[in-house]
Every structure is written in structure tokens, then in C-alpha cells.
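J.: sequence and predicted structure below; questions after.
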Amino acid sequence: MINEFRDFIAKGNVMDMAVGIIIGAAFTAIVSSLVGDLINPIIGLFTGGVDFTNNYAVLSGDVADGASLEAARETGASVFAYGSFIMAIVNFLIIAWVVFMLVKMVNRVKDAAMKKEEAPVAEAPKGPTQEELLMEIRDALKAQS
């Protein structure tokens, strides 16, 4: 059983998947930073700095007016945090768009590399067919007689 497990782990697909997961985790940090630190502030410029994160509705409990979402949660009140959900959707859409553009770019580079590999090799000139050779031999024999 241990040998089977070792063979399974040693297969290329499992190793490729492990590398993909590790790279994906690192890539997630990069894309999250891109969205949070670069894209969201630019979107904030166009929307007048609107940030839905602290929008919520109090379902039960006492919360001071104008309190942040964290402050409302600390009081133990039951809150319906619709603003966080809206921002999560916006962030998802932005991240999905960035990933789509990166995948599209990688596919374009891959296709260009494949086209270079598949470049047609100059074909050697074709020689005469068997029939053409036989006709030449026949004509040469007729000319000798």
C-alpha cells in the first residue's frame, strides 16, 4: 500500500497540481493586493469614495448611530452586513476580470509559441512519379530503335 501511495505521489499530475496550488496561493495574495491597493482606490475616485463595507442593518440589539460594522459586532448586536457582501461581490468581479485577462494573455503567448513550433518546414522538391519514369523509359527505348 505504501508503494502504491509513493507511485501515486510520484506521478506528474499530482506534482503539477501541488505546484499549481502553491503558485495559486501566492498569486491570490498578489491579485488581492492589486484589487485592494490599486484598483479599489481608483474606483473610489469615480464613485466619490463610496465604500459599502460599513453598511449594515441592525436586526436585534442596541447599536449607537453611526457606529462602524466592527463596533456594532463588538456590542453583540445581530447585524445584517449587506455592505460587506456587496464589496465581496465587487472584489470578486474585479479579481475574476484580472484573472481572465491574465489567462487570456498567457494563452496568447502559448499560442504564439505553438505556431513557431508548427512553422511549416520547407518541402523538398518532389521527384517524378513512377508513371512519369516509366513513360520516360518507354520514350527513350522508342528513340533508340
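T.: Perfect, I can see it now.

J.: going forward, measure contacts between C-alpha atoms and count neighbours the same way
T.: Noted.

J.: tally of neighbours for residue 63?
T.: Look at residue 63: counted by other CA atoms under 10 Å, it has 19 neighbours.

J.: mind checking the SS state of it?
T.: With DSSP: H, G, I helix; E, B strand; the rest coil as the basis, residue 63 sits in coil.

J.: helix or strand for the nearest residue in space to it that is not next to it in sequence, just tell me which one.
T.: Excluding the flanking residues, the one nearest residue 63 by CA to CA, 6 or more residues apart in numbering is residue 72, at 5.7 Å. Using DSSP states H and E, residue 72 maps to helix 69-74.

J.: buried ones in that helix?
T.: 69, 72, 73 (16 or more other CA atoms under 10 Å).

J.: residue 59 - that's part of a strand, no?
T.: Yes - using three-state DSSP, the assignment for residue 59 is a strand.

J.: next one for the comparison:
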Amino acid sequence: MLQEFKDFIAKGNVMDMAVGIIIGAAFTAIVKSMVGDLINPFVGLFMGGVDFTNMYVVLAGEVAEGASLEAAREAGAAVFAWGSFVMAIINFLIIAFVVFMLVRYVNKVKEAAAKAEEEAPAEEAPAGPSELDVLLEIRDALNK
């Protein structure tokens, strides 16, 4: 089992996966900022100026009315933070859409490259002597 693990680690796919995870983490930070700084204000504007990420319901504990979600959590109250959950879903959908667009673009580039290879004229093999030429050479060699 240890040898299988070493073989797995030694493969190039593991390095590709590690790079993908690191890029994904950076990408997630960008999307989080985009959602929090660009999309949430528009959602709040359409909802009458309400901060969507601070939508929650207090299940147990005392929280001052109008307190932020962070303040409610710091007060030790049990909160049902449905606004954060909705924002997590929005983040996921945005990330999934962007990844879909990237994969779609890469697939189109691959298809275009494959078509270009198919359409490129194949190099013909150099014409060698025909069967008749070879037989004539053999005959001439035997006659000598």
C-alpha cells in the first residue's frame, strides 16, 4: 500500500491537482470579494437597502434588535443564519458558472485545434519503388 501511495504521489496528476487547489483558493477569494463588494449591494438595493448577509433568526439567547450577525454570534446566541447560507449558494453558483465558462472555452480551443489537425494535409510517404521495379531488379540481379 505504501508503494501504491508513492506511485500516486509521483504521478504528474498530483502536482496538477495541487496547482488547481491553490488557484481555486485564490479564485474563491476573488469571487467572495465580487459577491460581497459588487453583487450584495445590488441585492440589498433591490431589497430596500437590507444587508442580505446579516439576515438571521435568533433561536436562543439575547440579541439587541438590529444587531449584525457577527454581534449576535459574539453575544453567544444561537442563530439561524439563513442569509449567510443564501450568499454561500450565490457564491457557489457564480463559481460554478465561471468554471463552466472556462471549461467551455478550453473545449472549444481543443476542438478548433483538432479540426486544424484533421484539415491539415497529411504528408505523403515518399514514393518508393513499385513492386514491379523490385521484381525487375531481382530478375536482373539473378541474370548476372
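T.: Received it, and whenever you're ready, just let me know what you need. Quantities reported herein were computed from a predicted structural model and do not represent experimental measurements.

J.: now what about the TM-score between them?
T.: Remark: TM-score between the superposed chains equals 0.65 [TM-score structural alignment, normalised by the length of structure 2]; 124 aligned residues with a CA RMSD of 2.9 Å.

J.: find the centremost residue of structure 2, please.
T.: residue 99 (4.2 Å; CA atoms, centre = their mean).

J.: mean shift of the helix or strand harbouring that one relative to structure 1?
T.: For residue 99 of structure 2, the host element (DSSP H and E) is helix 82-119. Mean deviation of helix 82-119 of structure 2 relative to structure 1 after superposition (mean CA distance after the TM-score superposition for structure 1): 1.7 Å.

J.: next, the buried residues of that helix.
T.: 83, 84, 87, 90, 91, 94, 95.

J.: now for those residues: which two are most distant?
T.: Spatial extent of the buried residues of helix 82-119 of structure 2 (CA to CA) is set by the pair 83 and 95 at 18.3 Å.

J.: and the angle from the strand or helix carrying residue 22 of structure 2 to helix 82-119?
T.: Using DSSP H and E, residue 22 of structure 2 sits within helix 12-33. Put simply, helix 12-33 of structure 2 runs at 130 degrees to helix 82-119, going by axes from the mean of the first three to the mean of the last three CA atoms, to 10 degrees.

J.: who are the packing partners of helix 12-33 of structure 2?
T.: helix 82-119 (3 or more CA pairs under 8 Å, 6 or more residues apart in numbering; DSSP states H and E).

J.: right, and the helix or strand after the helix it packs on?
T.: Taking DSSP H and E, what comes next after helix 82-119 of structure 2 is helix 131-143.

J.: give me the range in structure 2 that the helix holding residue 72 of structure 1 lines up against.
T.: Mapped onto structure 2 using TM-score structural alignment, helix 69-74 of structure 1 covers residues 69-74.

J.: next, count neighbours for the closest residue to residue 60 of structure 2 other than its chain neighbours.
T.: In space, and not counting its chain neighbours, residue 60 of structure 2 is closest to residue 78: 5.0 Å by CA to CA, 6+ apart. Neighbour count for residue 78 of structure 2, taken as other CA under 10 Å: 15.

J.: repeat that for residue 136 of structure 2.
T.: By other CA under 10 Å, neighbour count at residue 136 of structure 2 equals 12.

J.: which non-adjacent residue is nearest residue 41 of structure 1?
T.: The nearest residue in space to residue 41 of structure 1 (CA to CA, 6+ apart) is residue 49, at 7.8 Å.
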